[in-house]
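K.L.:
no sequence on this one, just coordinates:
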């Protein structure tokens, strides 16, 4: 069996974000203080993206990303460039275990729609030219369901949440078409919201909506977006429990959402966190249809630089294969290495060692 799959996700894959180098932090600070222009900042970004593209290919990865080097956050940069959504500084940042996140968020200010001049489309075109067919280029964007996180939806603009959902569906259909027309053939939707629905610790029921209703709504939104997906476009969902300077936000097994979202979401693959006990066991994987979406097991942590034991990772893949065929499994880090510009607490060398480690294990398991 070949390590190369005829379509993504790949046996050795990765979530997308990479640690920002010091040169990029410096340039961004200089831009903020007016010492360099936007064009000069972009030149630094482009040079660093070229460097990490070469590194990903050198490691043997068949999929590359831009490391999200042009972004500050994995989600907010994309969302705030949609019509009807704006970025702002709230009174407090989101609570992660042991740390409060930098204060920034988005909110709904008008009817939501896709902006045809969205900067991410141009960013992809430039990345695709850099890669020049030497690997598959993955575009990552936040899931449409991220717009249902607390504090974003404005009930004065959308008194009926179902109307809000319909506009989000159309917005993402238009986004997918724009990316497809730009050349995207592998798109990943990063979703903390759906993973949050799997956490019994999060009180989603504020008196208006039950958890069951919100799970059903999330599935309808996801599948509504996917209805017009081109046949040759691979779309995956990455479920994340929070990733901020190596801190996490919540925990919970996939068991609550598995019968609905894992069983029925019409994506081509799921990237699932499985690097520690916070995600529970592999039993929920039995809900994923045979010959359905591939499951990319996030068994290698991105939250620290210590390299896992190779045989232990192989044993966990074997354990997962009790619930879903081995041929349907792949391997990746549990999350990105820098979901925000701050990055996780490990070195760039440790990051590359993790990705090389994943390539080696994938080759040993799948040949």
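P.N.:
Perfect, thanks for sending it. Only a predicted model underlies this, so the values are computations on that prediction, with no experimental measurement involved.
K.L.:
contacts, neighbours, all on C-alpha from now
P.N.:
Will do.
K.L.:
can you map out the strands along the stretch 201-350 of the chain?
P.N.:
Under the criterion DSSP state E, counting those that start in this stretch, the stretch 201-350 of the chain contains strands at 234-239, 269-273, 294-300, 329-333.
K.L.:
run through who's touching the longest one.
P.N.:
Yep, that's strand 294-300 we're talking about. 9, 11, 13, 268-276, 308, 313, 316-317, 328-335, 354, 358 (CA atoms under 8 Å, 6 or more residues apart in numbering).
K.L.:
and if you look at stretch 169-178?
P.N.:
Against stretch 169-178 from outside (CA under 8 Å, 6+ apart): 112-114, 116, 121, 144, 221-222, 224-226, 228-229.
K.L.:
this is the comparison structure:
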């Protein structure tokens, strides 16, 4: 691989970092056992919280020991990466509807069912969601920047579509979009007041919409599938318009992640020009671990000053990538985005839901160490 320039080799002082990770981490056995005991009524909520505290403290220290510049709480207090947040928004209700989500993996098809949601009152922020979680994370980081991940506002809509909106509440659906972005803007400001300086919007919709099958599904629900990504970009930008000075925001886009399975396929071509050119974030976490994600050509739309975190290390399989392969792929990406704008990470979280992907804790650590070591060799 070519030798980085002095500019590209410098250490980054603000996120996203040269070696970074998406957010969720495999839950340790003691935490899984405690969650099961709590569900069975054998462990109190207070005692479960104590087990979570211990597990999070341990995993923060692990991330710092590995050499990661940013640390999350592994999303250890959540069942899923997005619904634990969305159900806490005012106006959003969980429904009895059981939604079947089709997934695929190397062995064939997989699926899971989840409760639906409905918008039955004006959308608003009633309290700072994950505020206490962030405070605990920030109190226990020592060398790393505390990073909080939350679902993008577009996930509120993509989950069930406009059909989930009570039209007696929102006769004009435009008001729904306005209220949703305002609720998120309030959340962003509140997190900033707690000291959050690294916030990530996790967003599958902006990756899913590259898949013709997903666009056909959206069109079948009566949505404007060909322009939905533009609506989502405006929604996110409105949510971030008043973010605190000094807060760095990234977005992570993947094609689904449940027990090493995925839901969508296809490169970033369909959304790339608008996504990279118009979305007002500081960095893009993009999965590129295999052919499902397409090539690097769409990255040509990334403007100067924005960073792309290349998700080249898969979180879906235990096999460890070679450093030489990772370096060659970073070099290939640098044909479209200058090397100084690139970073390295896993393609997704290791445990987007509590069940986790098909890796061991040791294999997860090996992949995170590989990312740190490879980034050091590429950028210095």
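P.N.:
That came through fine. What you see is a predicted model; the values in this text were computed from it and never measured.
K.L.:
and of the strands of the stretch 201-350 of the first structure, who's closest to residue 198 of the first structure?
P.N.:
Between residue 198 of the first structure and the strands of the stretch 201-350 of the first structure, the shortest gap by CA to CA is with strand 234-239, which sits at 10.1 Å.
K.L.:
make TSV from the strands of the stretch 201-350 of the first structure and add mean neighbour count and distance to residue 171 of the first structure to it.
P.N.:
Listed next are these as TSV, based on neighbours: other CA atoms under 10 Å; distance: least, CA to CA, whole Å:
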stretch	mean neighbour count	distance to residue 171 of the first structure
strand 234-239	24	16
strand 269-273	26	22
strand 294-300	26	26
strand 329-333	26	29
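K.L.:
which one, of the ones you listed, ends up nearest to residue 188 of the first structure?
P.N.:
strand 234-239 (4.8 Å).
K.L.:
buried residues, stretch 125-134 of the first structure. List them.
P.N.:
Residues 127-128, 130-131 are the ones in stretch 125-134 of the first structure that count as buried (16 or more other CA atoms under 10 Å).
K.L.:
stretch 285-295 of the first structure now?
P.N.:
So stretch 285-295 of the first structure, judged by 16+ other CA under 10 Å, has buried residues 285-288, 293-295.
K.L.:
just give me the closest of those residues to residue 24 of the first structure.
P.N.:
Of all these, residue 24 of the first structure sits closest to residue 295, with 33.2 Å by CA to CA.
K.L.:
what's that closest one aligned with over in the second structure?
P.N.:
Aligned against the second structure by TM-score structural alignment, residue 295 of the first structure finds its counterpart in residue 308.
K.L.:
before we move on, what about residue 86 of the first structure?
P.N.:
Aligned by TM-score structural alignment, residue 86 of the first structure pairs with residue 93 of the second structure.
K.L.:
which helix or strand contains that match?
P.N.:
Following DSSP states H and E, one finds residue 93 of the second structure within strand 90-105.
K.L.:
and that strand, how far from the chain's centre?
P.N.:
Computed by CA atoms, centre = their mean, to the nearest Å, the chain-centroid distance of strand 90-105 of the second structure equals 18 Å.
K.L.:
now stretch 244-258 of the second structure
P.N.:
5 Å.
K.L.:
re the thing from before, OK, contacts around the match of residue 86 of the first structure?
P.N.:
If you count contacts by CA under 8 Å, 6+ apart, then residue 93 of the second structure has 87, 117-120 around it.
K.L.:
distance of it relative to residue 75 of the second structure?
P.N.:
22 Å (CA to CA, to the nearest Å).
K.L.:
same question for residue 128 of the second structure.
P.N.:
Residue 128 of the second structure sits 16 Å away from residue 75 of the second structure, going by CA to CA.
K.L.:
what of residue 58 of the second structure?
P.N.:
13 Å.
K.L.:
who has more neighbours, these two?
P.N.:
residue 75 (24 against 13; other CA atoms under 10 Å).
K.L.:
now do the same for the more buried one: its match in the first structure.
P.N.:
Residue pairing (TM-score structural alignment): residue 75 of the second structure is matched to residue 68 of the first structure.
K.L.:
which non-adjacent residue is nearest its match?
P.N.:
What sits nearest to residue 68 of the first structure in space, not counting adjacent residues and going by CA to CA, 6 or more residues apart in numbering, is residue 17, at 5.2 Å.
K.L.:
the second structure: which residue goes with that neighbour?
P.N.:
Checking TM-score structural alignment: residue 17 of the first structure goes with residue 24.
K.L.:
max-length strand in the first structure?
P.N.:
Of all the elements of type strand in the first structure, the one with the most residues (DSSP state E) is strand 105-113.
K.L.:
what helices or strands is that strand leaning on?
P.N.:
Contact here means 3 or more CA pairs under 8 Å, 6 or more residues apart in numbering; DSSP states H and E; on that basis strand 105-113 of the first structure packs against helix 76-79, strand 83-88, helix 161-182.
K.L.:
can you rerun that using 6 Å?
P.N.:
In terms of contacts (3 or more CA pairs under 6 Å, 6 or more residues apart in numbering; DSSP states H and E), strand 105-113 of the first structure is packed against strand 83-88.
K.L.:
for the strand it packs on, buried residues please.
P.N.:
83-87.
K.L.:
of these, closest to residue 260 of the first structure?
P.N.:
Nearest to residue 260 of the first structure among the buried residues of strand 83-88 of the first structure is residue 85, at 28.7 Å by CA to CA.
K.L.:
how near is that closest one to residue 44 of the first structure?
P.N.:
Distance, residue 85 of the first structure to residue 44 of the first structure, by CA to CA: 28 Å.
K.L.:
just residue 27 of the first structure next, same as before
P.N.:
Distance from residue 27 of the first structure to residue 44 of the first structure, counting by CA to CA: 7 Å.
K.L.:
give me the more crowded residue out of those two.
P.N.:
Higher neighbour count among residue 27 of the first structure and residue 44: residue 27, with 21 against 17, using other CA under 10 Å.
K.L.:
please say which position in the second structure the more buried one maps to.
P.N.:
Under the alignment (TM-score structural alignment), residue 27 of the first structure maps onto residue 34 of the second structure.
K.L.:
cool, residue 257 of the first structure as well?
P.N.:
Checking TM-score structural alignment: residue 257 of the first structure goes with residue 271.
K.L.:
what's the burial count for that match?
P.N.:
21.
K.L.:
and what of the one 4 residues further on?
P.N.:
Counted by other CA under 10 Å, the residues lying close to residue 275 of the second structure total 22.
K.L.:
excluding sequence neighbours, find me the nearest residue to residue 259 of the first structure.
P.N.:
Counting by CA to CA, 6+ apart, residue 287 is the residue found nearest to residue 259 of the first structure once chain neighbours are left out, at 5.9 Å.
K.L.:
right, and the one you found touches residue 264 too?
P.N.:
No - with contact defined as CA atoms under 6 Å, residue 287 of the first structure and residue 264 do not form a contacting pair (8.9 Å).
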